[in-house]
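# Turn this into a structure:
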Amino acid sequence: MPPRTYREPVALTETERAILAFEAEWTRHAGAKEEAIRRELGMGPARYYQLLGRLIDTAEALEHDPLLVKRLRRVRDERVARRDALHA
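Now for the predicted structure:
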């Protein structure tokens, strides 16, 4: 029997974990999402979405919260497909 291999812990930054947590529960925040991003994370919406877009393509994010990341990828892919279909 081969020896067991142990994986290193997922290495997400505090900001990356906060972004994923916020995205998982943003509907529970009062007010508009953009206002909640500024208030809760201290960054502008453009920066938030830029970081989120990069983050959901990482193996670390997928391992941290697979259901959320798969859902966000699916939503993004559907949006891109609709946009491409409109411009085809």
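
# use CA for all of it now, contacts and neighbours both
Fine.

# Give me the buried stretch members for the helix or strand encompassing Ala85, please.
Using DSSP states H and E, Ala85 sits in helix 66-86. Neighbour-count burial for helix 66-86 flags Leu68, Val69, Leu72 (criterion: 16 or more other CA atoms under 10 Å).

# Please provide the structure for the following sequence as well, for comparison with the first:
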Amino acid sequence: MEQGDDEAGGRGLGRRERDILALERRSFAGPGAKERVIREELGLAPVRYFQLLNALLDDPRALAHDPVTVNRLRRIRERRRGER
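You can find the predicted model right below:
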């Protein structure tokens, strides 16, 4: 087993967490394209994906792994919270 693959005990991010961050770095054309990729590539329902992503944004391991993506998504999340 590769270091970080054990989501509970590994020091790094697990494969699923890394895959989620990688998907967030991509751009998608057209409505529904991202949701389709979430289902097909990650095997997750979009609602579950966004729950995992939101938790991941608060994980210091995610920030260490991909600070640019995590900080960008944190800014978006904070802006949306402010709009509510």
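
# quick check, nearest of the buried residues of helix 66-86 of the first structure to Tyr49 of the first structure?
Closest to Tyr49 of the first structure out of the buried residues of helix 66-86 of the first structure is Leu72 (11.5 Å), distances taken as CA to CA.

# Look up the closest residue to that closest one, ignoring the ones flanking it.
Ile56 (7.2 Å; CA to CA, 6 or more residues apart in numbering).

# I figured that neighbour hits Arg73, correct?
Yes: counting by CA atoms under 8 Å, Arg73 is a contact partner of Ile56 of the first structure at 6.8 Å.

# quick one: the alignment partner in the first structure of Asp66 of the second structure and Ala81 of the first structure, what's the gap?
Residue correspondence to the first structure (TM-score structural alignment): Asp66 of the second structure is matched to Asp65. Look at Asp65 of the first structure and Ala81 of the first structure: by CA to CA, to the nearest Å, they are 24 Å apart.
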